[in-house]
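Novice: how would this look folded up:
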Amino acid sequence: MNPFILFGREHLSAIGLIILASIFIPVYVKKHVPEEKEYYIRLVLGILIWGQEISLNVYRVIYQEWDFSNSLPFHLCGFAILMLPVMLYKKSYALYEILYFWGLAGATQALLTPNIDVGIPHYRFFQFFVSHGLIVFTVMYATVVWNYLPTLRSLAKASVLTLFLLIPIGLINILTHGNYFFIAHKPETASVLDYFGPWPLYLLPMIGMGVIMFLVVYTPVGFLKRKRKKVLTLDKL
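Specialist: Below is the predicted model:
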C-alpha cells in the first residue's frame, strides 16, 4: 500500500485536475449547453455526489470500518455532500449561499491537508479527492452557470450557522466517541491545527482560521460583481 505524501506528485496532480475541471467545465456548460439540457447535467452531478458517499459507506461496511465515531456525515464537508444535490435539483440560492463558503473554504482546506494516509491506487485516495473535488466543482458550477454570488449577508449566515453547529456536534462527539469537526482532538494526519497548540487551546485559533477562510473566499465576489455589471452594460449598448 503506497502511503499518501502531502504535496507529493499525486496530491498536486489531484488538486490541479480539480482546479481545471472547476474552471473550464462550468464555463463550457454556460456557453454551449441550453437550459433545458443543463437540468440533466445537474441531475448527473447530484447522483455522482450521493453515489460516491454511498460507495464510501459500502466500502467501510465491507472492510468492517463503519463506526458511529467516524462514518456519519457530520463533518462540514459531509453536510455539504448531503445538501449539494438538493441545491442542484432546486437551483436553491438559499442553500448556495451557505454551501459557497462550506465548499470553497471547508473542502479547499481538506484538499490541501487531506485526512488520509494512503495514495494511488487505493480506493480511499480516489474517493477522498472525488468527494471533495465535487464539492468545489459544484459550487463553482452554480456560480458560473447560474450566475449566483453570495452577499455579505450570506457570509454572516454561513458563519453563524457553522458556529452554531459546534454545540450539537460536540454532543454527538461525546455520544459516539467521535471527532466530528475535529473539535475533540486534532486529525491523526498532518494539518494546520498542529501549529495551534494542544486541545483545547487549538479550538479558538481553529475557529478564527475558519472565519478568515470565509473572508478569503468572499474576497473575489466584489470583482465578479463588477465584471458582470460591466458585461451587462456592454450588452445593452
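
Novice: drop to CA atoms for contacts and neighbour counts, all remaining ones
Specialist: Noted.

Novice: burial count for Ile81?
Specialist: For Ile81, the neighbour count with other Cα atoms under 10 Å is 23.

Novice: how much space between Arg153 and His177?
Specialist: 35 Å (Cα to Cα, to the nearest Å).

Novice: could you also give me the structure for this second sequence? I'd like to compare it with the first:
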Amino acid sequence: MGWFGKDNKSFDFDMFSLSHFVVLAIFILMTGVIFLKRKKLSHEKWRKNEVGVAISLILFEITNQVWMYVNGIWKAGRSMPLELCNIGLILCVILLFTRKKLVFELLFFIAILGAPQAIFTPALTYNFPHFRFFHFFYAHMMVVWVTLYFTWAREYYPTFLTAIKMIIFINLLLPVILFVNKRVNGNYWFLRHKPDSPSLFDVLGPYPWYIFTLESLLIVFSLIAWLIFRKREKNYGERSHNH
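Specialist: All right, here's what the predicted structure looks like:
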C-alpha cells in the first residue's frame, strides 16, 4: 500500500536484517564523525543546522501522529508522545532551539542510555522503506547525535549533578505518567505491567518490584555514563581556561 500504507505484510521488520545492519553502520559511523570533527562542529556557522534539525524532528513527529490517526491506529493509551524516548525527543528539540544547559542535563542520560538500546533492539513493526522505519531510526539516532554534538563540539559536559537532576526529573514525571495511564488505560513506561514480548523486564522481578529495580539500574548506569563522558582536564592551560 505504499510508503505510508497501513498494511505491513510487505514491510515486516526483522532485527539484525540487512536494513537494520545498514542503519547500525550509519549510526556508528556518524557517531565517530561527530567525535573526530568536534573542533570544526564547534563553529557558530552550524547554528542554522541546529534549527534545521529541530524543525525536521518536529515535522517527522507531526507526520507520525497524523499517519496513526489517518490509519485508525491512534489510541490515547499508546500513541501519545509520553515514552521516555518521546520525552527525550521533545527535550532534544528544545535544546536545539534554546541551547539551555539545564535542558541538556535533563536530556543527556535519556539519550545516552535509552536511545541506543532502542536503535540496537528496536520495537518496530515496519521495515525499510516504510515511513515508520525512517521515523523511528531518524528520531532515535538524532537524539543521540545531538546530545553527543553538544557534549563534544559545544562542550556541554555532564556533571555529577546532571545525574541527580535527571533522576529528580524522572521521579517528578512518574506520578504524571501514572495518572495518565490510569485515565487512558495505558501502559506508558511499563508502569502497569511488563511488555507482552520477551524483554529485559523478565529478569528484573515481578510487578511492581521491577520498577524499583529499574530505578536502581538507572542510577547505576547514569553514574557510569557520567564517569565516561565527564570533562577531563588534560593540562594546566585547559584547567585555567575552565576556571
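
Novice: now the TM-score, please.
Specialist: For this chain pair, the superposition-based TM-score is 0.87 by TM-score structural alignment, normalised by the length of structure 1; 232 aligned residues with a Cα RMSD of 2.4 Å.

Novice: with neighbour numbers in mind, choose between Arg153 and His177 of structure 1.
Specialist: Counted by other Cα under 10 Å, Arg153 of structure 1 and His177 do not tie: His177 has more neighbours, with 14 against 10.

Novice: gap between that one and Ser69 of structure 1?
Specialist: The value you get for His177 of structure 1 to Ser69 of structure 1, if Cα to Cα is used, is 6 Å.

Novice: next: Leu48 of structure 1.
Specialist: As judged by Cα to Cα, Leu48 of structure 1 and Ser69 of structure 1 stand 25 Å apart.

Novice: tell me the helices and strands packed up against the longest helix seen in structure 1.
Specialist: Taking DSSP state H as the criterion, structure 1 has its longest helix at helix 203-236. Applying 3 or more Cα pairs under 8 Å, 6 or more residues apart in numbering; DSSP states H and E, we find helix 203-236 of structure 1 packed against helix 93-101, helix 152-176.

Novice: how much space separates Leu84 of structure 2 from His20 of structure 2?
Specialist: 22 Å.

Novice: which ones are touching the counterpart of Leu193 of structure 1 in structure 2?
Specialist: Aligning on TM-score structural alignment places Leu193 of structure 1 opposite Phe201 in structure 2. When contacts are counted by Cα atoms under 8 Å, 6 or more residues apart in numbering, Phe201 of structure 2 touches 194-195, 210.

Novice: Phe74 of structure 1 too?
Specialist: Here Phe74 of structure 1 is in contact with 169, 180-181 (Cα under 8 Å, 6+ apart).

Novice: please repeat the previous calculation with a cut-off of 10 Å.
Specialist: Applying Cα atoms under 10 Å, 6 or more residues apart in numbering, we find Phe74 of structure 1 in contact with 80, 82, 165, 169, 172-173, 178-181.

Novice: trace it over to structure 2, please.
Specialist: By TM-score structural alignment, Phe74 of structure 1 lines up with Leu82.

Novice: tell me which element its match falls in.
Specialist: Leu82 of structure 2 belongs to no helix or strand when elements are defined using DSSP states H and E.

Novice: next one: Gln117 of structure 2
Specialist: Element membership of Gln117 of structure 2, judged by DSSP H and E, is helix 115-120.

Novice: wasn't Gln64 of structure 1 part of a helix?
Specialist: No: assignment of Gln64 of structure 1 by DSSP: H, G, I helix; E, B strand; the rest coil gives coil, placing it outside any helix.

Novice: what about it, how many residues close to it?
Specialist: Using other Cα under 10 Å, Gln64 of structure 1 has 9 other residues around it.

Novice: any chance of the helices and strands packed on helix 203-236 of structure 1 in a markdown table with distance to Pro3 of structure 1 as columns?
Specialist: Formatted as a markdown table, these follow (distance: least, Cα to Cα, whole Å):
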| stretch | distance to Pro3 of structure 1 |
| --- | --- |
| helix 93-101 | 31 |
| helix 152-176 | 28 |
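
Novice: which one of these is the most hemmed in?
Specialist: Comparing these by mean neighbour count (mean count of other Cα atoms under 10 Å), helix 93-101 comes out on top with a mean of 22.

Novice: against Leu173 of structure 2, how distant is the match of Phe74 of structure 1?
Specialist: 10 Å.

Novice: next one: Thr159 of structure 2
Specialist: Taken as Cα to Cα, the span from Thr159 of structure 2 to Leu173 of structure 2 is 22 Å.

Novice: just Ile164 of structure 2 next, same as before
Specialist: Separation of Ile164 of structure 2 from Leu173 of structure 2 (Cα to Cα): 14 Å.

Novice: I am finished for the moment; much appreciated.
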